[in-house]
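> next come a sequence and a model predicted from it.
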Amino acid sequence: MINISHKLLLHYIHQQDYNGWDLFDGLNSTLLQNTPLYKFEFIRLAVIQFFKRSPLNLRKLASVPKGYNPKGLGLFASGLLYSGKYEEAENLLVQLKSMRCPGYSGVCWGYNFDWQARAFYVPKGKPNIVTTVFVANSFLDYFEKHGVAEAFNGLDTAISACEFILNHMVLSEDEDTLCFGYIPGEEARVHNANMLGAALLARVYSHTKNRKYYDKSKKSMAYSIKAMKNDYSWPYGELNHHQFVDNFHTGFNLVALKGWMDSTGDMAWENELRDAFRYFLETFWLKKGCPKYYNDTLYPIDIHCSAQGIVTCLKLADYDSRSIPMAHTIAEWAFKNMQDKRGFFYYQKTRWYTNKIPYIRWSQAWMFYALSFLLSKQNPKL
C-alpha cells in the first residue's frame, strides 16, 4: 500500500510539475495588491487567515497564481534522492540555485509570497532560516550520495548557507547559549528554527571539521534545551502567543537534536532526547495513527503532522521499539484517510469538514519526502 500511495502521489506531482498553491500565499492575490487595503497589517493578516482556513479554494477568483516554493522543491529533491531518481533531483537543485535571495552574505532562500504573521511581516523573497535549512539539507543529501558534481557542489552550498546563518541570524549570544532568529531583522525566538539552524551547522561540521560550526551549534542547542518543560515538551517559541505545544514542531525539534548528536558525536542530551521522544509518541497520536495537532487537542487533523511523524519515528528509531511500527501505522492512516484517488493528500480534517485543497508544499512535498524516506528504509540499496 505504501508503494501504491507513493506512486500515485508522484504521478500527481509530475502532473503539476512541482508547482502549486501554498497554505500562506493569499497575499499573492493581484486583486488585493492593486488596492490601498494591502498596506494595512490587519488586512494582510486577515487575508492570510481567510485563505488558510477556508475549505473552498478561492485563489483563482482572487487571482492568486500557482508558484514554485523553494522549501517544497528542497523536500521534493530530497525525496527524489531517497527514491533513486537522481537526474530529476538534480534538475530541482539547479532550479533552486537560481532562486536564492540576493543581498546577503551566504546563500539563503525564502518563500515565494508575502507573508504576514502576528509577530512579523516578510516580503516575498526575504530569506528565513527554516527554508534555508531545508534547501541546504537537500544539497547535502545530494553531496552525500554523489560527492562533487560538475553542475554544483552541494557541500559548498551548505557551507555558504551556514555562513548566512552565522552572519545574519544570531539574535543573542553569551558564554553558554546562542539563539538563531527566524527572519533577518526580526526578534521572535522560535525553537524549531533555532534547532534546525544548529543541526545544519553540525551536519556541515561533520564534513568540514570547522570548529566554529560545532561551537556555535552546541550553544544554540543548549538555548532550546533549557526551554524544555518538566514533562519534556517544548513550547513553539517565547512570545505570549507562541506558548502552545504542537505535534510537527515538536517533531522538528526531535529530529534536529538527533541530527546534531549524530553529526557531532556529542551525546550530552541523549537522556533529554529519549524522554522527549517518549512524550511525542505518547502524546500526539491516537492508536490507529491519527495525529493530534496540539498536546491537548485533536483538531485540526493535519497532514503535516502525519508526514513529520513518519520522519520523526524513522529518524529516532533507535530510541524506542515502537518507532518503526508507528511510522508504518501513521503512513497507513494517512493514505487511507487523507489521500485523494487522484494522488494528492488533503490538508486538514476538522470536526465539521475536510479541507481537500492540494497544497503543494505543506501537503504534497512533505508526504512525498516522508513516504520516500520510509520506502528507502525498506530498500536500502536506493
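Sure thing, it's come through.
> when you work out contacts or count neighbours from here on, use the C-alpha atoms and nothing else.
OK.
> let me know the distance separating the closest residue to residue 227 other than its chain neighbours from residue 277.
Nearest in space to residue 227, with sequence neighbours left out and distances taken as CA to CA, 6 or more residues apart in numbering, is residue 234 at 6.7 Å. To residue 277, residue 234 is 11 Å away according to CA to CA, to the nearest Å.
> quick check: which element contains the residue nearest to residue 227?
Residue 234 is part of no helix or strand when elements are defined by DSSP states H and E.
> in the stretch 201-350 of the chain, which spans are strands?
Remark: strands assigned in the stretch 201-350 of the chain by DSSP state E, counting those that start in this stretch are 301-302, 348-349.
> present these as JSON lines; the columns should include mean neighbour count and distance to residue 7.
Below are the strands of the stretch 201-350 of the chain laid out as JSON lines (neighbours: other CA atoms under 10 Å; distance: least, CA to CA, whole Å):
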{"stretch": "strand 301-302", "mean neighbour count": "23", "distance to residue 7": "21"}
{"stretch": "strand 348-349", "mean neighbour count": "20", "distance to residue 7": "22"}
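> one more to weigh against that first structure:
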Amino acid sequence: MTKKSDYLTKAENIAKWLLDNPNKEYQNLCWGYPFDWLSKIFIPKFTPSGVVTSNIGRGFWDLYNITNEQIYLDACISICEFFVKSLNRTVTDNGLCFSYTTIDKFQVHNANLFVAEFLIKIGNHIKNTEWMRLALDATEFSLAEQNNNGSLCYWSKEDMNKYNMSCSVDHFHSGFEIRMLHSIWTISKKDSIKKAIDNYYNFYSDNFFSEDFAPILEPKGKYFIDIHSCAEALICNSVLINEYQQAKEIINGTANWTISNMQTQTGWFRYVLYKRKNKIRTIDIPYLRWSQAWMLLALSKTLEVFTNEIKEKK
C-alpha cells in the first residue's frame, strides 16, 4: 500500500524466520502458540493449531501475491497438506469439521472455517478440486449449525452437549467467521453461503456495538470492550464495506472510538475497557500478540479502504 521497500524487507525476514521455525515434528509446515494452554484438555506449547497456521499462511499468501515468489506459494501448499493430513476430522451427515489442533477432536466453528477458507483459496489457485471439496464440506458443517438469529455458537452442538456448555457468542470470533465465510463465498459463489453471511452480519452489526460504536464483547451485553474486538470490528467491516451499507459507518465510528479510548499517549493500545459501578475502568497491559499486532493490522486495513475510496473519487 505504501510502496515502501523496507516494510517488504521486514515482512520477508519474518517469513524466513517462520519457514525456519515450524513445528518440526510434522512433515508439512505448521505452527502453534509458544505457550502451554488449557482448554478441555491440556495443550502443550507449539502444538500445531489450525487457527495459528492459517493466519501465518495468510501472510505467506499475501507475500506471494505481492512478490510472485514461488517459495511463498510452496509454503501455502505445504500448509494445506498439513490441514488435510494432520488435523483430525469429525464427519457428519452435514459435512465435516477440522479439529482445533492435532491432539484434539474439538468442533470449533471459527477454527473449522479458518481451515476451510485457506483450503478453498489455495485449492482454487492451484486447481486442487479435492481441497476445495473438503473446504465446502467443512463450510456446510458450520452453516448447518447456524442459529435462527444468524449467529454461530463457539462450539458445535455436539461438543456443547458433550462438555455440558451453553452457547457462547462473542465479537471477535463472530468477525472471524463472517470474514472466512465471505472469502469462501467469493470463490464458491454459492447462494446458501451468501444468505448465511447476510443473516450473520445483520446479527453482528445489530448486537455488537454500543450507541457510540464501541465494539462490545458479547451481544447486547455489558459495556466490556476487549481490544481484540476493536481490531476485528475494523478488519471485518473493511472486508465487507462494499457489501453492506452500515459497514462504512461502523468503521468510522469504531476507529474514532478505539483511538480515543483504547490508545495510550505513547501509542500502544490497552487490553480492556469496562464499566463497573458506573465508572470506566481499564486494564492497561500492552500485549503484543493480542493487542498491538491485531490493531496494526486493523488500522492498516482501515487506511487501505479509505485510500482506495479516495483514489476512486479522483
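Looks like it arrived, so ask away. Source: prediction; values computed, not measured.
> list the contacts of the aligned residue in the second structure for the residue nearest to residue 227 of the first structure.
In the second structure, the residue paired with residue 234 of the first structure according to TM-score structural alignment is residue 152. Shown in contact with residue 152 of the second structure (CA atoms under 8 Å, 6 or more residues apart in numbering): 109, 142, 145-146, 169, 174, 200.
> give the closest residue to the most centrally placed residue in the second structure in space, chain neighbours not counted.
Centroid check for the second structure by CA atoms, centre = their mean gives residue 176 as the closest residue, at 3.6 Å. Sequence neighbours aside, residue 110 is the residue nearest to residue 176 of the second structure in space, at 6.4 Å (criterion: CA to CA, 6+ apart).
> okay, now the one you found: neighbour count?
26 (other CA atoms under 10 Å).
> tell me how far residue 96 of the second structure lies from residue 46 of the second structure.
25 Å.
> between the two, tell me which one has more neighbours.
residue 96 (21 against 16).
> can you verify my assumption that the more buried one contacts residue 136?
No. Residue 96 of the second structure sits out of contact with residue 136 when judged by CA atoms under 8 Å, with a separation of 9.1 Å.
> please enumerate the shared neighbours of those two.
Going by CA under 8 Å, 6+ apart, no residue sits against residue 96 of the second structure while also sitting against residue 136.
> in the stretch 51-200 of the second structure, which spans are helices?
70-86, 109-126, 129-143, 157-162, 171-188, 191-207 (DSSP state H, counting those that start in this stretch).
> map residue 175 of the second structure across to the first structure for me.
Going residue by residue (TM-score structural alignment), residue 175 of the second structure aligns to residue 251.
> can you check residue 8 of the second structure too?
Per TM-score structural alignment, residue 8 of the second structure is aligned with residue 86.
> ok, the residue nearest to the centre of the second structure - contacts?
Residue 176 of the second structure touches 110, 114, 232, 236, counting by CA under 8 Å, 6+ apart.
> pretty sure the first one sits against residue 177.
Translated: residue 110 of the second structure. Yes. Residue 110 of the second structure sits in contact with residue 177 when judged by CA under 8 Å, with a separation of 5.4 Å.
> name the residues that touch stretch 262-275 of the first structure?
202-203, 205-206, 214, 232, 254, 257-258, 261, 319.
> ok, now how distant is residue 122 of the first structure from residue 310 of the first structure?
Taken as CA to CA, the span from residue 122 of the first structure to residue 310 of the first structure is 30 Å.
> between these two, who's got more neighbours?
Shown here are residue 122 of the first structure and residue 310; by other CA under 10 Å, residue 310 has more neighbours (26 against 18).
> quick check: the more buried one touching residue 332?
No. Using CA under 8 Å, residue 310 of the first structure is not in contact with residue 332; the gap is 10.4 Å.
> what number of residues lie near residue 65 of the second structure?
Neighbours of residue 65 of the second structure (other CA under 10 Å): 12.
> what's it aligned with over in the first structure?
In the first structure, residue 65 of the second structure lands on residue 144 (TM-score structural alignment).
> thinking again about what came up before, reformat the strands of the stretch 201-350 of the first structure as a markdown table; add distance to residue 132 of the first structure.
Shown next, in a markdown table, are the strands of the stretch 201-350 of the first structure (distance: least, CA to CA, whole Å):
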| stretch | distance to residue 132 of the first structure |
| --- | --- |
| strand 301-302 | 24 |
| strand 348-349 | 26 |
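> of all those, which one is nearest residue 103 of the first structure?
Across the strands of the stretch 201-350 of the first structure, residue 103 of the first structure has its closest neighbour in strand 301-302 (35.6 Å, CA to CA).
> what's next to the closest one, contact-wise?
290-293, 347-350.
> out of those, who has the most neighbours?
residue 291 (28 neighbours).
> which residue packs closest to that residue, ignoring adjacent ones?
That would be residue 285: by CA to CA, 6+ apart, it lies 4.7 Å from residue 291 of the first structure.
> that neighbour contacts residue 294, correct?
No. Using CA under 8 Å, residue 285 of the first structure makes no contact with residue 294, being 10.1 Å away.
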